[in-house]
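>>> Need coordinates for the following:
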Amino acid sequence: MSTVEYCVGTLAAVAFAGVLLKVVAGDHVQAALTAIIDRALK
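You can find the predicted model right below:
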């Protein structure tokens, strides 16, 4: 892979990771994960 392609691929991966982090850090997702874990532990 050429340098430009490598750079674009890396930037796309970082952008995707940022979006994923925003989604997972959201209140709705945290509440849903907490509910799932609470149900699993009961």
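
>>> contacts, neighbours, all on C-alpha from now
Noted.

>>> How about residues contacting the biggest helix by length in the chain?
Of all the segments assigned as helix in the chain under DSSP state H, the longest by residue count is helix 3-24. Around helix 3-24, the neighbours that count as contacts under CA atoms under 8 Å, 6 or more residues apart in numbering are V29, Q30.

>>> now the other sequence, so there's something to compare against:
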Amino acid sequence: MSEFNQLWSIVATLFTLVLITATAFEIGYTLGRDDKKKAK
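Predicted structure coming up:
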């Protein structure tokens, strides 16, 4: 059972990292798009 727990913690960590990266990318993309609108 300990192997399953270790695997689950790794999956959870990876999922969290992906979620943070996706959120940061989306925020950066939205801000960049807003800046382009203001420039025009």
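
>>> Could you quantify their similarity as a TM-score?
With the length set by TM-score structural alignment, normalised by the length of the second structure, the two chains reach a TM-score of 0.66; 31 aligned residues with a CA RMSD of 2.2 Å.

>>> Relative to the whole chain's centre, how far out is the next helix or strand after the longest helix of the first structure?
If you walk from helix 3-24 of the first structure toward the C-terminus, the next helix or strand you reach (DSSP states H and E) is helix 27-41. The gap between the average C-alpha position of helix 27-41 of the first structure and the chain average comes to 16 Å, counting by CA atoms, centre = their mean, to the nearest Å.

>>> what's the angle from helix 27-41 of the first structure to helix 3-24?
Per axes from the mean of the first three to the mean of the last three CA atoms, to 10 degrees, the angle that helix 27-41 of the first structure makes with helix 3-24 is 70 degrees.

>>> Now check I20 of the second structure against the first structure: what is it aligned to?
Applying TM-score structural alignment, one finds that I20 of the second structure aligns to A15 in the first structure.

>>> what's the spacing between that match and V23 of the first structure?
When CA to CA, to the nearest Å is the yardstick, A15 of the first structure and V23 of the first structure sit 13 Å from each other.
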